[in-house]
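J.: Attaching a predicted model along with its sequence, questions to come.
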Amino acid sequence: MTNPANPVPLAPLAAIPSEIRCAQDYEVLARRFMAAPTYEYILGGSGRDQTAPANLDAFGQWSVYPRLLRDVSAGNTRVAVGADTFSHPILLAPVAFHKLAHPAGELETARAAHAMQTCMVTSTLASCTLEDIARLAGPQRWFQLYFQHDRVATLELLARAEAAGYRAIVVTLDASIQVASLRALRAGFQMPAECVAANLTSDGPPPAAPAFEPEASRIFQGVMRAAPTWRDLEWLMANSSLPVWVKGVLHPDDALALRAAGVAGIVVSNHGGRSLDGAPASLAVLPAIRDTVGAQYPLLFDGGIRSGTDVFKALALGANAVLVGRLQLYALSVAGALGVAHMIKLLREELEVCMALAGCATPAEIDRGALLRA
C-alpha cells in the first residue's frame, strides 16, 4: 500500500504515544511522522521489493512450542557475542542517514542505545560524525565500514573508529551495487540536503569513471571495478587492531571461508532487501550457516525483526544476537531517543515473555527444539 499523502509530517514527540502497544506499532505510527516519499524509501528494499517482505514472511514459517512446569524464575537475557557480553541480544543495526527520521539523527539513537545497554553499530554513512556518536552511545559500540575508493581513506576511517573507542569493525560486503527501490522511485523520494555522509566529507571525490570500449559493461567494468575482493579483506584484517566482522553473508560456503580466513564473526544478512532483489530471506539460510560454521563461531542475524518472538526464533535457529534496522528509524521518527529506547524495551520484554512460556530461562537454552516448522 502506498503511503497516503503526508505533506506536513508531525514533529517527533516528547512522550510515548498512547497508541504504542508493541514494538511493531512504531512502524505503523511512523507514517504520520515522515513525509510519504521518505517512509516509502525506508520501507522499501531494492528493485521490485521481493526480498524485504520475504524477510518478514520467513518468521511465519516457524511456531514456538510452549513448555510446561519449567522454573524460569532466575531467568535473564544475557548473551556473549565474540569478546563482548551484552545484557540482552538486541543490537542496533548500522542504518544510514538517521536524519531522515529525526533532525538530531544518530545522536538521538546513540542516547537510546546507552540508556538501554544496547550495542549501536554506527554506519559509515551516518549523518553525524562517528566521534560525536561515540560520545553518547555508551561503551558498547561498534563501527560499520564500507571500503572507500582508496586504501588511505579506508585507513583514516579505521583510525578514527579505533581512536573513538569502537570495539569492533563490521565491514559490509554485499552492497557493491544497490538498485533503487521502485517503491521509492514511484513515491518521488530524493535524499534531503541535510542527509550527508558526515564521516566522508574529507574523502574527496571518487575517481573519474574510465573511458569504456563500446562492448564494455557499466556494471562489470564500471560499478564493480572498485568492489572489494578477498585481497582487500585480508588487507583490512592486517591493518585493524579491532576484531573484524563481515556483514552480508547468505551462503554457507562464504561463511566457512570467512571463518577460515580469521574473521571474528559474521552477520547473516541480505542488507534488509536493499542489495540483490530476490535473495533468500536471512532467516531461511541461518540454520545452514550455523551448521556449517559450528556451534561456537559468533553469528549475528539481521533481517526482518519486528517482535521479541522474532528475536527468539532467530536465536533458536542459530544466532547469538540480532540486529534491528528499520524499527529504530520508525521509533526515532515518532519520539526520538525516547522512542528508540522504548522500542528496545518492548522487544526485550516480548522476548522475555516468549522465553518464559517456552520454558527457556536463558538464551543459551533456546535451540531448534523450541520451534516447529509451520
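T.: Thanks, I have it.
J.: Only C-alpha atoms from now on, for both contacts and neighbour counts.
T.: Noted.
J.: Which parts of this structure are strands?
T.: Under the criterion DSSP state E, strands of the chain are mapped to 62-64, 79-81, 84-86, 90-92, 120-122, 141-145, 169-172, 244-249, 265-268, 299-302, 321-324, 371-373.
J.: here comes the other one, which I'd like you to weigh against the first:
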Amino acid sequence: MLMVEGFKYCTRLCLSPQFYNLILSEKGARRPPENMEITNVMEYQEMAKQKLPKMIYDYYASGAEDQWTLKENRDAFSRILFRPRVLIDVSGIDMTTTVLGFKISMPIMIAPSAMQKMAHPDGEYATARAASAAGTIMTLSSFATSSVEEVASTGPGIRFFQLYVFKDRNVVAQLVKRAERAGFKAIVLTVDTPRLGRREADIKNRFTLPPHLTLKNFEGLDLGKLDKTDDSGLASYVAGQVDRTLSWKDVKWLQTITSLPILVKGVMTAEDARLAIQAGAAGIIVSNHGARQLDYVPATIMALEEVVKAVQGRLPVFLDGGVRRGTDVFKALALGASGILIGRPVLFSLAAEGEAGVKKVLQMLRDELELTMALCGCRSLKEITRNHVMTQWDCPRILPRL
C-alpha cells in the first residue's frame, strides 16, 4: 500500500507544472533573446507581450476572475500520459481529415478571436491567408476588425462564421445572410456568453477598442456605441446587445434562416451535449471560451471525454482551449475529439510576425503532431485510440497489485 501511495505522489510531483517552474527558477532561467529562432508555439507569447500595448496584450492573454481555469487549460494536458506502441511501420503518416464534409490537411483549425487588427495591421486578412495556405479552416469572429466580405476577398479557403445571437433577430439574420453570400461554410454559435465574464485586467486597463479600428461586421447597424462605459467598451457592447434569453429553441430558429450547418460552441457537459443533438446541431465544440467566462470550470480536455461519450458518435466533437503542442492535439484526438481549434497562439504569433507567424504556428503544430503520431505508432488519425493515453481516472488500470 505504501508503494502505491508513493507512486501516486511521485507521479503527481513529477507532472506538476510548479515542480518544473521551480527547476527553471533554480537555474535562473532567462527569456530567449529576440533574435533566437522560434522552436515552439509558446515562445510567441513573450514576443507578443514585448510588442503589444499592455491593454491589448492583457485583453488577449487574460482570463476571468482568479484565472484558475486559464492556467488549468494548460496544466491539465500535462496530466495525460502516452501509451506508445512500437515496431510499427510509420514511414508514411496521413493527417488529413474531413470536417462537416470539407477535407482539410490536418485536425488543427483556427478558433474565432476578436479584433485581430489590434495585434497586427493585417489582422484577420493575415489569419485567413495563413489558414488557406495550411489547408485548414479559419473561423471568423462576429467581433472581427475585418468583415466577412473583406475576409472572403483574400482568396479561396474554407471559413466558418462565429455568431452571437442578439436581441434584434433581424441583425442576426443579416449577419448570417452576409456570411452565406461571402462563401462561409458553417455557423459557429457561441452559447456560453449570456453575460460577459468578469475579466479584471480589462477593468483595470479600462479596455476599449482603439479609435482607428471598428467592428466591421456591424458597420451601418444601429447597435449602440462602444465608448459609453466606465470599464470596458467591449463589455458594454456585448452586455447590451447579446440576448440573455437565448435557449435551445433558438438553435432550431437559426435552422429556419440558414441552410448552413450549425456548430454549438461552449458545451462542457453530457447533459448539454444530448440537448445539442436534439436541437439539430451539426457538431459540438467543447470550449470554456478560453477561460474568459466562468472561472473554476474544468479544463476543456478534462470535459471532453464526458461529452464524447454522451454523443456516442452521432455528431463530431471538437475542442478548443489550452492547445500549445502537437502532443496536446494527439491527446484530444485520443479522447475522442474530431479536431481542435487554436486561438491565442494565432493572436500572439500574429502580433510577433504577422502572417508569417501564423503560418509558422500552424506548421509547428502540424510537425509536432506528425512526430507524436509516429512515436506512438499511428499512421493515420483513425489509428489514434483511447488506448494510446492514460489519465488520472485510469489509475486502477495502470497501478500494480501488491
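T.: That came through, no problem. Please read all numbers here as calculations on a predicted model, not as lab measurements.
J.: care to give me the TM-score?
T.: The TM-score (TM-score structural alignment, normalised by the length of structure 1) is 0.88; 346 aligned residues with a C-alpha RMSD of 2.0 Å.
J.: re earlier: reformat the strands of structure 1 as CSV; add mean neighbour count.
T.: Shown next, in CSV, are the strands of structure 1 (neighbours: other C-alpha atoms under 10 Å):
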stretch, mean neighbour count
strand 62-64, 16
strand 79-81, 17
strand 84-86, 13
strand 90-92, 26
strand 120-122, 29
strand 141-145, 26
strand 169-172, 24
strand 244-249, 25
strand 265-268, 25
strand 299-302, 27
strand 321-324, 24
strand 371-373, 13
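J.: what's the closest non-adjacent residue to the counterpart of Pro363 of structure 1 in structure 2?
T.: Here Pro363 of structure 1 is matched to Leu381 in structure 2, going by TM-score structural alignment. The shortest distance from Leu381 of structure 2 to any non-neighbouring residue, by C-alpha to C-alpha, 6 or more residues apart in numbering, is to Met95 (6.0 Å).
J.: number of nearby residues for the one you found?
T.: Using other C-alpha atoms under 10 Å, Met95 of structure 2 has 18 neighbouring residues.
J.: go on, the one 5 residues further on?
T.: Each residue near Leu100 of structure 2 was counted by other C-alpha under 10 Å, and the total is 14.
J.: separation between it and Glu46 of structure 2?
T.: Distance of Leu100 of structure 2 to Glu46 of structure 2, computed by C-alpha to C-alpha, to the nearest Å: 35 Å.
J.: again with Gln241 of structure 2
T.: As judged by C-alpha to C-alpha, Gln241 of structure 2 and Glu46 of structure 2 stand 34 Å apart.
J.: And Gly60 of structure 1, what's its match in structure 2?
T.: Aligning on TM-score structural alignment places Gly60 of structure 1 opposite Ser78 in structure 2.
J.: got it, and Val72 of structure 1?
T.: By TM-score structural alignment, Val72 of structure 1 lines up with Val90.
J.: same deal with Asp277 of structure 1?
T.: Under the alignment (TM-score structural alignment), Asp277 of structure 1 maps onto Asp295 of structure 2.
J.: Glu19 of structure 1 is nearest to which of the strands of structure 1?
T.: Closest approach to Glu19 of structure 1 among the strands of structure 1 is made by strand 321-324 (21.2 Å; C-alpha to C-alpha).
J.: What span of structure 2 is that closest one aligned with?
T.: Per TM-score structural alignment, the counterpart of strand 321-324 of structure 1 in structure 2 is residues 339-342.
J.: Not counting its own residues, what contacts that stretch?
T.: For stretch 339-342 of structure 2, the surrounding residues in contact (C-alpha atoms under 8 Å, 6 or more residues apart in numbering) are 107-111, 317-323, 329, 332-333.
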